[in-house]
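Asker: Sequence and predicted model, in that order:
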Amino acid sequence: MGDLAPGCRACVAGDWSCLFVNGRCNARCFYCPTSQEETGLPTTNAVSFRAPADYVAYLEQLGFRGLSLSGGEPLLTPGRSLAFLGAAKRHFGDRLHTWLYTNGIMVDENVLCRLRDVGLDEIRFDIGAVGYSLEKLRMAVGIIPTVTVEIPAVPEDFELTSQKMNEMAEIGVGYLNLHQLRLTPYNLERFLARPYTFLHGEKVTVLESELTALALIRHSFDAGLGLPVNYCSFVYKHRYQKAAARRRSAIFMRKPYETVTSAGYLRTLAVVAEDSRLADIQGRFKDRGIDPALWSLSPNGQRLLLAPELVVSIYCRGLKLFASYAECLIREHASCRHQFKEFRLPSGRKIVVERWLAQEFALYGDAREAFVSRYLHHGIYHQGDLLSDETDRPVGVETYECIVEGLQDYY
């Protein structure tokens, strides 16, 4: 409800990189999903960085416009956090929105001023780690341009959180972000000691946490607090962040006849027919002066790979249509089992973007007609658009074409 925090806008747009500065934390929150005992190296997307210059080059080459520093607790290694943040802001300036997640334990006025001086745009406090104290937020308001609270919605703390929301609005907190409790092997025992209902899904989440988040939004609205409240459910975060990571990597691997779907997969369309038919189609493309980059004959000569607009232009029932979807991921090293591209960092290190086949669909009859009509004639579809006619929907394709919308199903 209300505006999104600037960092959240970068996240939704898929323009954001989260650097886990360390893996160590000085708080003991019952809801923490992982162990936080090892300092480790700064890491993002399974790629570690020793040198800030390498990370800045990574941000530039992949086109990021948002950077968050997380952990662990990034202020347990203040020199490291300031070095990476400062290097990024010196290179990008206002082109890069930066924010830092903290439990606030290490925050004081000196720390806040040092963060401000190297260019931090936004700071996010998990006040659940410190008994919902707002002391450090009061200190941060007026020093860091944007002060945000980001906490899980804890059912037992509904009344306390409601009270604190009133205070947040009064002291100048810009935004409140709520997210959903998630069950993991690490926090299992602590969660089982509480009267929670666990939901099946992509991960195990807590029903009462979602209901609490929605009730807190209603409280803000009813009380007229003027405090923007955003509920980032687990399924929303999981789906959009994974799609954004796939999409950013897919851009590196895309050939002119391929399409990056809204779900972030790299889609390749191919028609199969007799050799003479494929040769005839290519001849017609050449006669019409169509850019040869928009089609390609497969190495075995059995498939003609086509851009979507060409599939539509030559489409007829005599052709078999195949749609394949690849997932592209950034890796420190190539597996050498899939196609990959490398890019070099200032230190001489190489990082690879690797593509591997996620799924292929052979489309015949009504399913083929529906696919062409839904995805090729009209571009990107939202999930709701695809549910209007269950009888001719290409089963399974929508998983790779669009991001599922809405809250998770309860079961």
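Answerer: Nice, thanks for sending it over.
Asker: Every contact and neighbour count from this point should use C-alpha atoms.
Answerer: Noted.
Asker: Give the other helices and strands that the helix or strand harbouring S276 contacts.
Answerer: Using DSSP states H and E, S276 sits in helix 275-287. Here helix 275-287 touches no other helix or strand, going by 3 or more CA pairs under 8 Å, 6 or more residues apart in numbering; DSSP states H and E.
Asker: For it, buried residues please.
Answerer: L278, Q282, F285 (16 or more other CA atoms under 10 Å).
Asker: Would you format these as JSON lines with distance to F252 included?
Answerer: Shown next, in JSON lines, are the buried residues of helix 275-287 (distance: CA to CA, whole Å):
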{"residue": "L278", "distance to F252": "29"}
{"residue": "Q282", "distance to F252": "27"}
{"residue": "F285", "distance to F252": "27"}
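Asker: Return the closest of those with respect to V352.
Answerer: Q282 (33.5 Å; CA to CA).
Asker: For S313, see how far away the closest one is.
Answerer: Using CA to CA, to the nearest Å, Q282 is found at 12 Å from S313.
Asker: From the rest of the structure, what touches the helix holding S276?
Answerer: V272, P292, G301, Q302, L304, I314 (CA atoms under 8 Å, 6 or more residues apart in numbering).
Asker: What are the contacting residues of whichever helix or strand comes after that helix?
Answerer: Moving toward the C-terminus from helix 275-287, the next helix or strand (DSSP H and E) is strand 295-297. Defining contact as CA under 8 Å, 6+ apart, one finds that strand 295-297 is touched by Y257, R303, L304, L305, L306, A307.
Asker: can you list contacts of stretch 131-149?
Answerer: Taking CA under 8 Å, 6+ apart as the rule, stretch 131-149 contacts 5, 104, 107-109, 112-113, 115-116, 120-127, 161, 164, 168, 171-177.
Asker: how long is that stretch from one end to the other?
Answerer: End-to-end distance for stretch 131-149: 13 Å, by CA to CA.
Asker: Now that stretch: buried residues?
Answerer: Result for stretch 131-149 [16+ other CA under 10 Å]: buried residues L134, K136, L137, A140, V141, I143, I144, T146, V147, T148, V149.
Asker: So which of these are in strands?
Answerer: T146, V147, T148, V149 (DSSP state E).
Asker: Put this next to the first one:
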Amino acid sequence: MVRETPYFSYAVGELPRGCQLCVRGEKLVLFTTGACPRDCFYCPLSEKRKGDVVYANERPVKTVDEAIEEAKIQEAKGAGVTGGDPLARLDRTAEYIRALKEAFGEGFHVHLYTTGALATKKALERLYDAGLDEIRFHPDLFNPNSRLFEVEIRNIRNAFDFDWDVGGEIPSIPGQFERMKWYAEFLDKLGAKFLNVNELEFSETNLRALIDRGYKPISNESAAITGSLELGLKLLEWGGENTSLSYHLCTAKLKDAVQLRNRLRRMAKNVARPYMEVTEEGTLRFGIAEYDDLDELYTLLVEGAEVPEEWLYVNRERGRVEMPEGVAVELADAIEGDVRFFIVEEYPTFDRLEVERVPLP
């Protein structure tokens, strides 16, 4: 009954619509705030996102228009609204959802993750009226004695008063099988559609808390937690036999090797300059030259080396002149002195993360 998907994940039943778009790289990741009513020990949120900030993918945004522009670059067919807890900034979250729906149409699928702590009937009505299609709850399942847990469970019930898809999304934490089963049964009795289970991973911010609790990585090359995947599979096998929910076990490999790569590919073809090569992985590959004086370097390349101006781009923000890879290889062999040539690969994202730099002799 448990099947392996083409995306290195595992499923029982049909993947939620939000996941179907996500694995194809078609979902904008809309982070509406780092604020959250909880402080989970396994939270992977980076330090720069723990404040009250907004991101569309890797792009910090100040306005709805910037988020819409990012969605256009990605050719997104939907958005996943996340945080923190997006309901901690309800007005903002509803505004962004409504604006995306107005910009791209009702077919633009929006799902949202929330703890449930702030999901009052009025809050849920605001989200529904804004156009939210799918809501996923992650209550304080692994701390059932917390003051928020009872509130979250009560609020989850409210979500079934609206005509949208309701499900759960939780991490697979070794040693917590009984709590995970309890939540699956709870959702099933309410008539939820699905339960997503995420393979637990180390991050810079949860590393110490996980190590202190005895969790270990599966290898030196992976951030995935030993036993998390196996526990997730165990839950899917049990759930497929004992509930009517659909299940999706989202693996660390899916996020890195499939979802991110597919999103990068969609973005790369829209942001690549003529001198950039789009690789199979969705990165941008090209040559660069660095020198203390960019204007002097540009003059040297155009007048001294006779490189056509249309082959060059002066990137003052990065302090370099960019060019086709083959041109950089030829120039590195011909120009002597302090000019430094490299072949670089970057993500086509707003932050243009550099993933490789090869110096040319």
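Answerer: Done, it's in. These numbers come from a predicted model, not from an experiment.
Asker: could I get the contacts of strand 295-297 of structure 1 as TSV with secondary structure and distance to C25 of structure 1?
Answerer: As requested, these are exported to TSV (DSSP: H, G, I helix; E, B strand; the rest coil; distance: CA to CA, whole Å):
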residue	secondary structure	distance to C25 of structure 1
Y257	coil	47
R303	coil	54
L304	strand	54
L305	strand	50
L306	strand	51
A307	coil	49
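Asker: which residues in structure 2 form helices?
Answerer: 17-23, 64-74, 90-104, 121-130, 149-158, 177-190, 207-212, 228-242, 252-253, 260-271, 294-299, 325-334 (DSSP state H).
Asker: the inter-axis angle of the fourth one versus helix 149-158?
Answerer: Pointing back at helix 121-130 of structure 2 there. 40 degrees (axes from the mean of the first three to the mean of the last three CA atoms, to 10 degrees).
Asker: By how much does helix 121-130 of structure 2 deviate from structure 1 on average?
Answerer: Overlaying structure 1 shows helix 121-130 of structure 2 at a mean distance of 0.7 Å from the equivalent residues (mean CA distance after the TM-score superposition for structure 1).
Asker: which residue numbers in structure 1 go with that helix?
Answerer: The alignment of helix 121-130 of structure 2 onto structure 1 (TM-score structural alignment) covers residues 109-118.
Asker: what's the answer for the shortest one, then?
Answerer: The aligned range for helix 252-253 of structure 2 in structure 1 is 234-235, by TM-score structural alignment.
Asker: Quick one: average offset of the matching stretch versus structure 2, please.
Answerer: Superposed on structure 2, stretch 234-235 of structure 1 shows a mean distance of 1.9 Å to its aligned residues (mean CA distance after the TM-score superposition for structure 1).
Asker: picking up where we left off before, relative to P37 of structure 2, which of the helices of structure 2 is closest?
Answerer: Using CA to CA, the helices of structure 2 put helix 149-158 closest to P37 of structure 2, at 11.0 Å.
Asker: Centre of the chain to that closest one, how far?
Answerer: Taking CA atoms, centre = their mean, to the nearest Å, one finds helix 149-158 of structure 2 lying 27 Å from the centre of the chain it belongs to.
Asker: now for the helices of structure 2, which one comes closest to R352 of structure 2?
Answerer: helix 260-271 (10.7 Å).
Asker: From the contact counts, what lies against that closest one?
Answerer: Judged by 3+ CA pairs under 8 Å, 6+ apart, helix 260-271 of structure 2 is in contact with helix 64-74, strand 277-278.
Asker: looking at those, which is buried most?
Answerer: strand 277-278 (a mean of 20; mean count of other CA atoms under 10 Å).
Asker: got the contact list for that strand?
Answerer: Here strand 277-278 of structure 2 has contacts from R265, A268, K269, A272, L284, R285, F286, using CA under 8 Å, 6+ apart.
Asker: that older thread, would you mind giving the contacts of helix 275-287 of structure 1 as TSV with neighbour count and distance to Y196 of structure 1 added?
Answerer: Shown next, in TSV, are those (neighbours: other CA atoms under 10 Å; distance: CA to CA, whole Å):
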residue	neighbour count	distance to Y196 of structure 1
V272	17	53
P292	12	59
G301	13	58
Q302	15	55
L304	22	54
I314	12	56
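Asker: Export the contacts of strand 295-297 of structure 1 to a markdown table and append columns for distance to A13 of structure 1.
Answerer: Output for the contacts of strand 295-297 of structure 1, formatted as a markdown table (distance: CA to CA, whole Å):
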| residue | distance to A13 of structure 1 |
| --- | --- |
| Y257 | 24 |
| R303 | 35 |
| L304 | 34 |
| L305 | 30 |
| L306 | 28 |
| A307 | 25 |
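Asker: What is the nearest of those to G23 of structure 1?
Answerer: Using CA to CA, Y257 is the member of those that lies nearest G23 of structure 1, at 41.7 Å.
Asker: isn't that closest one right next to L306, touching?
Answerer: Yes. With contact defined as CA atoms under 8 Å, Y257 of structure 1 counts as touching L306 (5.6 Å).
Asker: Strands along the stretch 301-411 of structure 1, start to end?
Answerer: All strands of the stretch 301-411 of structure 1, identified by DSSP state E, counting those that start in this stretch, fall at 304-306, 320-331, 339-344, 350-363.
Asker: Quick check: V397 of structure 1 vs E309 of structure 1, distance?
Answerer: Distance, V397 of structure 1 to E309 of structure 1, using CA to CA: 19 Å.
Asker: Which of those two has more residues huddled nearby?
Answerer: V397 (17 against 13; other CA atoms under 10 Å).
Asker: mind listing what the aligned partner of P74 of structure 1 in structure 2 touches?
Answerer: Aligning on TM-score structural alignment places P74 of structure 1 opposite P86 in structure 2. By CA under 8 Å, 6+ apart, the contact list for P86 of structure 2 reads F31, T32, T33, A35, T93, L112, Y113, T114.
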